[in-house]
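Engineer: Okay, sequence plus prediction incoming.
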Amino acid sequence: MIDEFRSAGGVVGGDFEGVPLLLLTTTGARSGEPRTMPMTYLRDGDRLVLFAANGGRENHPGWYHNVLASPAARVEVGTQTYDVTATVLEGTERDRLWAEQLERTPYFAGFQERAGRLIPVVGLTRTEG
């Protein structure tokens, strides 16, 4: 999927056709190596928002642990690539964005039910420079 995303300017087919996707590159919390993952996202003004749903699994996804350890990351959106800083969103801000994601992508409600944990919401803010 990563190769398809990059070769087609951020567009993929199959199950993800029409779904807003980005590539997130984090630094591995244990390995220190770069890790790239395709992810769905929500745009909130100038910020991109990710949801650590992990498909409804009990544990948080690896990328979430990576941004907790090192919030500096890189995103590829369409044909743009830039650095971001990740921030875990909480309280009413988290709840507002989660509700918006559920409205746009109702199947995320099933992730919450299966996970048995509060799904973290992470904002990505473009790093200047």
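Structural biologist: Yep, that arrived. Numbers count the residues shown, from 1 in each chain.
Engineer: C-alpha from now on. contacts and neighbour counts both.
Structural biologist: Fine.
Engineer: ok, R74 to A109 distance?
Structural biologist: Using CA to CA, to the nearest Å, one obtains 28 Å as the distance from R74 to A109.
Engineer: neighbour-wise, which of those two wins?
Structural biologist: The neighbour comparison of R74 against A109 (other CA atoms under 10 Å) goes to R74, with 22 against 16.
Engineer: how close does the more buried one get to N66?
Structural biologist: With the distance defined as CA to CA, R74 ends up 12 Å from N66.
Engineer: list residues touching both of the two?
Structural biologist: Shared between the contact lists of R74 and N66 (criterion: CA atoms under 8 Å, 6 or more residues apart in numbering) are residues T26.
Engineer: Show me which strand runs longest in the chain.
Structural biologist: The strand spanning the most residues in the chain, taking DSSP state E as the definition, is strand 80-89.
Engineer: then this one, side by side with the first:
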Amino acid sequence: MSKARLPPRWFIRAAWKVHRGLYNTSGKGLSLPRDKKYGLLRLTVIGRRTGEPRSVILGYFEDGPNLVTLAMNGWGAPEPAWWLNLLAHPDADAVLKDGQLKVRGRAAEGEERQRLWARWQQIDKNLDAYADRRPRTTAVVVLEPR
């Protein structure tokens, strides 16, 4: 499979900072998922080393009452810090465009993972090519209301 084209890593990281800054200064930048488009949420987790709150903006879609995202770190090799923090402290807070939700995070496995991955493939036609850039399997993260 050919590799899908991505912007340089420095550009991806800069875009994250700009998006986070936009949200922090204006409260704008979140969106609801639509048919073939993911939404954007703000997830706050507890740092595994510091015990301090850490926030990140993530793409997601809804699966019944659950929110589903990918632990993909801009398709770079390392696991995203928010995912490592969520593994250590599964309880988190999600801010959506239409409200807040207390959630508990976990990795989807087996048939559930396959089903949710297939849903992401409908949203992003380059998903498999992007995932092939990573040296490990990309976790499909389920955020369940608590």
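Structural biologist: Happy to help now that I have it. Just so it is clear, the model here is predicted, and its values are computed rather than measured.
Engineer: which element is the equivalent of E79 of structure 2 over in structure 1 on?
Structural biologist: Superposed on structure 1 with TM-score structural alignment, E79 of structure 2 falls opposite H60. With the criterion set as DSSP states H and E, no secondary-structure element contains H60 of structure 1; it sits in neither a helix nor a strand.
Engineer: Regarding structure 2, what is its longest helix?
Structural biologist: Once structure 2 is assigned using DSSP state H, the helix that runs over the most residues is helix 9-26.
Engineer: Toward the C-terminus, what is the element adjacent to that one?
Structural biologist: Along the chain past helix 9-26 of structure 2, the next helix or strand (assigned with DSSP H and E) turns out to be strand 39-46.
Engineer: before we move on, back to that, the longest strand of structure 1 vs structure 2, mean deviation?
Structural biologist: Once the two models are superposed, strand 80-89 of structure 1 sits on average 1.0 Å from its counterpart in structure 2 (mean CA distance after the TM-score superposition for structure 1).
Engineer: Give me the buried positions along that strand.
Structural biologist: D83, V84, T85, A86, T87, V88, L89 (16 or more other CA atoms under 10 Å).
Engineer: what about the helices in structure 1?
Structural biologist: Counting by DSSP H, structure 1 has these helices, from start to end: 2-7, 62-69, 91-104, 108-115.
Engineer: Save the ones you listed as TSV, and put in distance to F51 of structure 1 too.
Structural biologist: Below are those laid out as TSV (distance: least, CA to CA, whole Å):
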stretch	distance to F51 of structure 1
helix 2-7	19
helix 62-69	9
helix 91-104	8
helix 108-115	9
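Engineer: V49 of structure 1: which of these is closest?
Structural biologist: Closest of the helices of structure 1 to V49 of structure 1 is helix 91-104, at 8.0 Å (criterion: CA to CA).
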